[in-house]
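> My questions concern the predicted model and sequence given below.
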Amino acid sequence: MNEFQLPDMTCSHCASMVTKALKLTDPDCEVTIDLKAQKVGVRSTEDRQTLADALAEAGYPPV
């Protein structure tokens, strides 16, 4: 499980966009969103950097 801190994820629309970006990268990934903590967990066969790049491209760069 990869976890990312996403300070730009502030609402349910953001969470939806984050999920969409990750699913485009790996359609079979499992995404867990903690909006209050601004964290996302991803279980995926893709490597961490690929997932981080997808998040950054969608406008939600992890810190």
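Yes, it's here.
> From here on, just use CA atoms for contacts and neighbour counts.
OK.
> Can you tell me the SS state at Ala21?
Secondary structure for Ala21, judged by DSSP: H, G, I helix; E, B strand; the rest coil, is helix.
> any idea how far it lies from Asn2?
In this view, Ala21 and Asn2 are 15 Å apart by C-alpha to C-alpha, to the nearest Å.
> And Leu55, by the same measure?
From Leu55 over to Asn2 the distance is 12 Å, taken as C-alpha to C-alpha.
> and what of Thr19?
When distance is defined by C-alpha to C-alpha, Thr19 is 14 Å away from Asn2.
> Take this one as well and set it beside the first:
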Amino acid sequence: MPTFDVPDMTCEGCIRAITVAVQAVAPSATVQADLPARQVRIAGPAEPERLAEAMRAAGFTPALRAT
């Protein structure tokens, strides 16, 4: 399950925007956001880079965390 640092995720609206963007490219994806840590975990079939591209298109700057 890829985890991204998203430093510009600052509110519940950001979480909704990220969820919509991710589910546009991976409809069955589950998004788990940790707002205080500014991290997003995504469970689903899409490649991490494709998920990151979707978040960037929504105006965020995700960075894939090393496992």
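Arrived safely, thanks for sending. This one's a predicted model, so the numbers in the text were calculated from it and none came from an experiment.
> Overlay them and tell me the TM-score.
Put the two chains on top of each other and the TM-score (TM-score structural alignment, normalised by the length of the first structure) is 0.94; 63 aligned residues with a C-alpha RMSD of 0.7 Å.
> coming back round to it: counting neighbours, go ahead and name the busier of Ala21 and Asn2 of the first structure.
Ala21 (21 against 13; other C-alpha atoms under 10 Å).
> isn't the more buried one right next to Ala54, touching?
Yes - proximity of Ala21 of the first structure to Ala54 meets the contact threshold set by C-alpha atoms under 8 Å, at 6.2 Å.
> What is the subsequent helix or strand relative to whichever helix or strand Cys14 of the first structure is part of?
Assessed by DSSP states H and E, Cys14 of the first structure sits inside helix 12-25. Once helix 12-25 of the first structure ends, the next helix or strand along the chain (criterion: DSSP H and E) is strand 30-34.
> returning to what we had before: mean deviation (superposed) between the helix holding Cys14 of the first structure and the second structure, please.
Its aligned residues in the second structure lie a mean 0.6 Å from helix 12-25 of the first structure after superposition (mean C-alpha distance after the TM-score superposition for the first structure).
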